[in-house]
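Q: Predicted model and sequence below, questions to follow.
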Amino acid sequence: MTETIETKRKRLHMRSIRRGIKEMDLILTAFATAELGTMDDADLDVYDALLSENDHDLYQWVSGTSVEPAPYRAMMGRIRAGAVGVTKP
């Protein structure tokens, strides 16, 4: 059975709000609320893969303390843009 784009968006939203560390809950919930509705299927696939990564790695990528893998670079840039105030002033 193929997942509809709306079902995928709902699933990814749930995965965004229930993370392992509170900082990523805050960052990804805000990102998902603002961005999932406008993402196409290709972007949703990248975001889905990104959500499978370890929260500590995600936080290092979003805070700029380490560099994210190339396939996530554009998506992390979008996430990072909305995380100002959570990761740094």
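A: Okay, I see it.
Q: C-alpha from now on. contacts and neighbour counts both.
A: Will do.
Q: Only the buried residues of stretch 46-63, if you could.
A: Residues Y47, D48, L50, L51, D55, L58, Y59, W61, V62, S63 are the ones in stretch 46-63 that count as buried (16 or more other C-alpha atoms under 10 Å).
Q: Tell me which entries of the residues you listed lie within strands.
A: If you go by DSSP state E, the buried residues of stretch 46-63 have nothing in strands.
Q: ok, the residues you listed vs A81, which is closest?
A: V62 (8.9 Å; C-alpha to C-alpha).
Q: Please report how far the closest residue to the closest one other than its chain neighbours lies from Y47.
A: Leaving aside its sequence neighbours, V62 sits nearest to R80 (C-alpha to C-alpha, 6 or more residues apart in numbering; 5.2 Å). When distance is defined by C-alpha to C-alpha, to the nearest Å, R80 is 13 Å away from Y47.
Q: One more to weigh against that first structure:
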Amino acid sequence: MDRETRLKRLRFRAWHRGTKEADLLIGGFFDAHHAGWSDAEVTLFEALLEEQDVDIMAWALGTQPTPVRFAGPVMAALKNVTYVPIAE
């Protein structure tokens, strides 16, 4: 599948997690960062989306240690939650 189609599918999956909190965290992260990802980072994000939302959110918020397989620049960016829009 070409990169554009792959990213469209990932965007859908990132924004349709099952809870509004996970949608904002994971979908917002995707929107803010996907344009600069390498193919390896896209593959890593695909693998991350296979994990449970509660785990992803715990890793992003630092309440649980990040598994070694996800450690690196993508997770470091996910932990910087400034990309989550906050309604005033």
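A: Ah, there it is. Owing to the predicted nature of the structure, the values given are computational and were not obtained by experimental measurement.
Q: hmm, back to that, which of the buried residues of stretch 46-63 of structure 1 sit farthest apart?
A: Longest span within the buried residues of stretch 46-63 of structure 1, C-alpha to C-alpha: D48 and S63, 19.9 Å.
Q: re earlier: wait, doesn't the residue nearest to V62 of structure 1 sit right on L58?
A: No - counting by C-alpha atoms under 8 Å, R80 of structure 1 sits too far from L58 to count as a contact (10.4 Å).
Q: Could you find the residue nearest the spatial middle of structure 1?
A: Nearest to the geometric centre of structure 1 sits L28, at 5.1 Å (C-alpha atoms, centre = their mean).
Q: and that residue, what pairs with it in structure 2?
A: Mapped onto structure 2 by TM-score structural alignment, L28 of structure 1 lines up with I26.
Q: Tell me who's in contact with its match.
A: Shown in contact with I26 of structure 2 (C-alpha atoms under 8 Å, 6 or more residues apart in numbering): A14, W15.
Q: so the helix ranked longest in structure 2 matches what in structure 1?
A: Counting by DSSP state H, the longest helix found in structure 2 is helix 3-15. Structural correspondence for helix 3-15 of structure 2: residues 5-17 of structure 1, per TM-score structural alignment.
Q: Show me which residues of that stretch are buried.
A: Neighbour-count burial for stretch 5-17 of structure 1 [16+ other C-alpha under 10 Å]: K8, R9, L12, H13, R15, S16, I17.
Q: what's the average per-residue distance for it once overlaid on structure 2?
A: The superposed stretch 5-17 of structure 1 is, by mean C-alpha distance after the TM-score superposition for structure 1, a mean 0.7 Å from where its aligned residues fall in structure 2.
Q: that older thread, let's have the buried residues of stretch 46-63 of structure 1 in CSV, adding distance to K22 of structure 1.
A: As requested, the buried residues of stretch 46-63 of structure 1 are exported to CSV (distance: C-alpha to C-alpha, whole Å):
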residue, distance to K22 of structure 1
Y47, 19
D48, 19
L50, 17
L51, 15
D55, 10
L58, 12
Y59, 10
W61, 16
V62, 14
S63, 14
